[in-house]
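Novice: Sequence and predicted structure below; questions after.
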Amino acid sequence: MPWSVQGQPALRLEAIDVVLHLCRHAVVQHKVYGAFRSLCDLVQVTEGWGQREWEVLSQRALDYGLARPVYLMLVLAGQMLKLAVPAQVLSGLRPPGRVPAPDELMRLLMRSHGATPAPVSAGAVQAATEGTLGAQLRHLAGNLFLSREGMAMLYKIPAGSPWIWLAYLWRPVDLLWRYGLSTWRALRGERGARAIWQREVWLERWLRGGEQLDEL
C-alpha cells in the first residue's frame, strides 16, 4: 500500500497483511510467549472492520497457510480483549478435528502471563514432533551440528575460517549451558518444566496439522 513519509513515497502493509504478520510473528516465531502485546495490536488494527475485511483476512490466511496461527490469535483476542470476530470467519478458519475450547486454549497458552518460565530448545521440540525414532535422532543431529554457513551465522565466524571447527566443539557445550537444566528438570518430571515441554510439543504438532491433545 503506497503512502508517504515526510513527503517521500514509501510502501507499507495494508491492515489485513499487518494482521497476518502479527499472527505469524506471535504464534510461529514466538510460540505465543509475550503475545499480549500482539493481541493488543491486533485489536487496534481491526477496529472498525466490516464483514468484507474479515472475509478477506480469512481467505488470505487460508491461501498463505496461516489459518491455524490466525485462528489461534483471534480466539485469544476474543477471550482476553473481547474482540468481536464474525462467527462464520472463525468457523471457516477453525482446523478440522479436535480443537480445544477457547477458554482452554487461553489457559494452556497464556497461563504463564507471557513470560517464558524456562528455556526450551526449539530443535528438541521439533524433533519430538517427528514420527519415528530415527527421524527424531536425525533432526537432533542436524540441530546439533549445523552446516558451516549455519554455524558461521550463529557464532559470527566466517564460514571459510579454520576457527569454524572450534564452533563445532563448542556447540554441545553451548546447548547444555542453555537448555541442560530445564531439560533435566523436564526429564525428572518436575511439574513446571514438564508442563512447559508439553505445551511446546503440543503447539508445534498442532501448527503442523496434528490433533493430539493427550500431551496436555
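Specialist: Good, I have the coordinates.

Novice: When you work out contacts or count neighbours from here on, use the C-alpha atoms and nothing else.
Specialist: Will do.

Novice: Now that Ser182 has come up, it's in contact with Ala193, right?
Specialist: Yes - using Cα atoms under 8 Å, Ser182 is in contact with Ala193, at 6.4 Å.

Novice: Put this next to the previous one:
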Amino acid sequence: MHLLRIDASIQGDRSASSALADLVLDRVTAAHPAVPVVRRHLGQDPLPSDAWGNALAGSATPEQDRNERQRHALALAERLATELQQATAVVLAFPLYNYGVSQHVKAWIDLTVVGAEHGVRLLDGTPTVLVVTRGGAYGPGTPRDGWDHSTGYARRILVDHWGADLTIVERDFTLVGVNPALDEFTETAVTMRKTAEESAISAGESLAARHAA
C-alpha cells in the first residue's frame, strides 16, 4: 500500500477539511502502521503560479530548445503525475472557496495533466477519498443550491479523466460559529459535522480493509 494525501486549505490548524482527512488517514494507519504516506499541502506550500504555463510551453518545445524555467516546470509536472499514478490509495482534502476549487488545487490539476502521458488514466481503479467542506449550505432547496462548482468539477477530473474509484465525504456549514449570520443553524451544523466525521471514519476503514488482503 502506498498512500498519497493532498490538502489545500488555507486555514492551518483550523481547517475543517484537514480534520476530516485526518480521520480517514488515522483509520488507515491504525490498520497498516507501516504504510508509506506521501503528503502535499497545496495551501501551505503552493505550486509556482507560472509553472503550468511554462510546463505547457515546454511540452510543445523540442527538448534541446527548452529554457530553464520550462525544464523545471516539466520536471515538477511529471513528478506530480508520478505521485498520483504510483499511489494505491489517495486522500484529498479540497475545501470549497468562492464556489469552486482553490487556485492551489487548479494549479495542481493543470500541472498533473501536463505531466502525464496522453491518455493515461492516472488513478485507474485507485480507491480515492475526496473530502469537501463548505462554509455555507449548498444542498437542494437552499438559496445556494447549484453554486458549488467544485465537487462536480473534481469528480469529472478524478473519475472521468483519471479513472478513480471515488468516495466523497462532505460537510456543510463550517462557518457556523464563525459567521454570526449563521447562528440560527447551529444545531444543524452540529449534526452535519457528526455525520461527516462518521463518513470520514467509514471511508478510512474501507480503505484499510481494501488493502488488508
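Specialist: Looks like it arrived, so ask away. Everything quoted here is computed from the prediction, not taken from an experiment.

Novice: Superposing both, give me the TM-score.
Specialist: The TM-score (TM-score structural alignment, normalised by the length of the second structure) is 0.32; 112 aligned residues with a Cα RMSD of 5.4 Å.

Novice: which residues does the closest residue to Ala77 of the second structure other than its chain neighbours contact?
Specialist: Excluding its sequence neighbours, the residue lying closest to Ala77 of the second structure (Cα to Cα, 6 or more residues apart in numbering) is Gly115, at 4.2 Å. Going by Cα atoms under 8 Å, 6 or more residues apart in numbering, Gly115 of the second structure touches 74-81.

Novice: Mind doing that once more with 10 Å?
Specialist: Going by Cα atoms under 10 Å, 6 or more residues apart in numbering, Gly115 of the second structure touches 52, 55-56, 59, 73-82, 109.

Novice: what's the following helix or strand after the longest helix along the first structure?
Specialist: In the first structure, with assignment by DSSP state H, the single longest helix is helix 164-188. Using DSSP states H and E, the helix or strand that follows helix 164-188 of the first structure towards the C-terminus is helix 191-207.

Novice: Taking their axis directions, that following helix and helix 164-188 sit at what angle?
Specialist: Orientation of helix 191-207 of the first structure against helix 164-188 (axes from the mean of the first three to the mean of the last three Cα atoms, to 10 degrees) gives an angle of 110 degrees.

Novice: separation between the residue nearest to Ala77 of the second structure and Arg5 of the second structure?
Specialist: Distance, Gly115 of the second structure to Arg5 of the second structure, by Cα to Cα, to the nearest Å: 19 Å.

Novice: do Ala16 of the second structure as well
Specialist: For Ala16 of the second structure, the distance to Arg5 of the second structure (Cα to Cα) stands at 15 Å.

Novice: Remind me which helix or strand Leu166 of the second structure belongs to.
Specialist: Leu166 of the second structure is part of strand 165-171, with elements assigned from DSSP H and E.

Novice: Apologies, that question was intended for Val19 of the first structure.
Specialist: Using DSSP H and E, Val19 of the first structure falls in helix 15-24.

Novice: quick one: buried residues of that helix?
Specialist: Neighbour-count burial for helix 15-24 of the first structure, counted by 16 or more other Cα atoms under 10 Å, picks out 15-16, 18-24.

Novice: on that earlier part again, next SSE downstream of the strand holding Leu166 of the second structure?
Specialist: Per DSSP H and E, the first helix or strand lying C-terminal to strand 165-171 of the second structure is helix 186-210.

Novice: Strand 165-171 and that following helix, what's the angle between them?
Specialist: Using the same axes, to 10 degrees, one finds that helix 186-210 of the second structure and strand 165-171 are set 160 degrees apart in direction.

Novice: and the longest helix of the first structure, which residues are buried?
Specialist: Neighbour counts using 16+ other Cα under 10 Å place 164, 167-168, 171, 180, 182-183, 186 of helix 164-188 of the first structure among the buried residues.

Novice: how about the helices in the first structure?
Specialist: Under DSSP H, the first structure gives helices at 15-24, 35-45, 51-63, 67-81, 87-93, 102-110, 122-128, 133-144, 148-155, 164-188, 191-207.

Novice: Format those as a markdown table; extra columns: distance to Pro9 of the first structure.
Specialist: Output for the helices of the first structure, formatted as a markdown table (distance: least, Cα to Cα, whole Å):
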| stretch | distance to Pro9 of the first structure |
| --- | --- |
| helix 15-24 | 18 |
| helix 35-45 | 22 |
| helix 51-63 | 25 |
| helix 67-81 | 31 |
| helix 87-93 | 34 |
| helix 102-110 | 40 |
| helix 122-128 | 40 |
| helix 133-144 | 43 |
| helix 148-155 | 34 |
| helix 164-188 | 44 |
| helix 191-207 | 38 |
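
Novice: Deepest in the core, which of those helices is it.
Specialist: Most buried of these by mean neighbour count (mean count of other Cα atoms under 10 Å) is helix 67-81; its value is a mean of 21.

Novice: what angle do it and helix 35-45 make?
Specialist: Using the same axes, to 10 degrees: helix 67-81 of the first structure against helix 35-45 is 90 degrees.

Novice: still on that earlier bit, angle of the longest helix of the first structure against helix 148-155?
Specialist: For helix 164-188 of the first structure against helix 148-155, the angle by the same axes, to 10 degrees is 70 degrees.
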